[in-house]
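**Q** give me a model of this one.
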Amino acid sequence: MHCTVRRSHKKTTDRFGNLMELYEQNYMQLRLLIPQLRHGAITTAVSRVPGCLSLYMQLTEQSPYTSTLRLTYRFVNCGDETQRATAEPDLYLRVYHDARSAEVLSGFLHGQQHIPRQTRGLDGSWKLNRFLYKWLRYLLYRGHRIEVPVIAGK
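**A** Presented below is the predicted three-dimensional model:
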């Protein structure tokens, strides 16, 4: 009798573990970008650095253990009569303060379809969170920092 052993389970487990490490790295970088995030009030803020695109942050949800926020650039289409702004990249994040991790809930990258967390697999999660990791590094390198008002007593 001949048996074939499949190794796909280990590969998936390794990729999942690497994704969890990426969540931790994203959390550390977000804490540098938005130091008061854990105790911040629900707000919208902009980081402006000379020679760089302005970074827009909207803190949409805050609880003792999690924060939900949106990070984006806004591009105004000058050829459009309405002067509408295009948000790109457009990432919605959940930060787990107790677990010290941050993940992309959903996002839109240039030329990509907007895929919510519930419908994407491990590869989709890896792609969006890897992009977040690189983008946060770039933002910190360029000097971006977002100050949010702190809730009194926290």
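
**Q** drop to CA atoms for contacts and neighbour counts, all remaining ones
**A** Noted.

**Q** and stretch 32-48, how far apart are its ends?
**A** This stretch, stretch 32-48, spans 16 Å end to end (C-alpha to C-alpha, to the nearest Å).

**Q** so for it, what gets flagged as buried?
**A** Neighbour-count burial for stretch 32-48, counted by 16 or more other C-alpha atoms under 10 Å, picks out 32-42, 45-47.

**Q** ok, now stretch 45-65?
**A** Going by 16+ other C-alpha under 10 Å, stretch 45-65 has these buried residues: Ala45, Val46, Ser47, Ser54, Leu55, Tyr56, Met57, Gln58, Leu59, Gln62.

**Q** the structure of the following sequence is requested for comparison with the preceding one:
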Amino acid sequence: MVRSGPMMHLSPALDRQRAGPSFSGLMELYESNYLFLRRLLPEAEHGLCRVSPMARGAALHAELLESTPYTRTYFLTHQFAGGAALGPEALPALRVRIYYDARVAEVVGRGRRGKARDQGPSLAWRWRANRFLNRWLRFCLGEGHRFDSPVV
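**A** Alright, predicted model coming up:
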């Protein structure tokens, strides 16, 4: 279900169920992901690790992995409390790169570390990963997550 309001609106290209992935649709996803990430991380240039705790539900974590003059790569995940022996569980655990000059953001892999792209540069993988990121970011923003201050 798509929530109402300008922040939660999807364009027709992003919400097509039957249409397959396209380059133009992927670029639109990248732009939308950038806008959602800028709302979630309004001052992304400050701090290495941030936590957005919630009274109900799992805390959202953002860890800065890499920073260059025009890009930043973050590890984003929800931290779920596990059993006493298991410890916390981190899901979905995505590496996301924000390109500030181009105003786009994309999933570049799974987990905290790994290859630049876990599944190769295929259009189908990028479409699935970034469509998931787009929906996850909308969910997080709708739940009230926001990173305002870094964790020391």
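
**Q** and the TM-score between these chains?
**A** TM-score of the superposed chains, computed with TM-score structural alignment, normalised by the length of the second structure, equals 0.76; 129 aligned residues with a C-alpha RMSD of 2.3 Å.

**Q** coming back round to it: and the buried residues of stretch 32-48 of the first structure, which is closest to Arg74 of the first structure?
**A** The shortest approach to Arg74 of the first structure among the buried residues of stretch 32-48 of the first structure belongs to Val46, at 10.8 Å (C-alpha to C-alpha).

**Q** which residue lines up with that closest one in the second structure?
**A** Under the alignment by TM-score structural alignment, Val46 of the first structure pairs with Val51 in the second structure.

**Q** circling back: now for the buried residues of stretch 45-65 of the first structure: which two are most distant?
**A** Ser54 and Gln62 (23.5 Å).

**Q** what is the lengthiest helix in the first structure packed up against?
**A** Ranked by number of residues, the top helix in the first structure under DSSP state H is helix 8-33. With contacts taken as 3 or more C-alpha pairs under 8 Å, 6 or more residues apart in numbering; DSSP states H and E, helix 8-33 of the first structure sits against strand 101-108, helix 122-142.

**Q** so which of those is the most packed in?
**A** Of all these, strand 101-108 has the most neighbours on average by mean count of other C-alpha atoms under 10 Å, namely a mean of 23.

**Q** wait, is Thr77 of the second structure part of a helix?
**A** No. Counting by DSSP: H, G, I helix; E, B strand; the rest coil, Thr77 of the second structure falls outside a helix, being strand.

**Q** map it onto the first structure.
**A** So, by TM-score structural alignment, Thr77 of the second structure is matched to Thr72.

**Q** for the closest residue to its match other than its chain neighbours, what are its contacts?
**A** Leaving out its chain neighbours, the residue that sits closest to Thr72 of the first structure by C-alpha to C-alpha, 6 or more residues apart in numbering is Asp90, at 4.7 Å. Going by C-alpha atoms under 8 Å, 6 or more residues apart in numbering, Asp90 of the first structure touches Arg70, Leu71, Thr72, Tyr73, Gly107, Phe108, Leu109.
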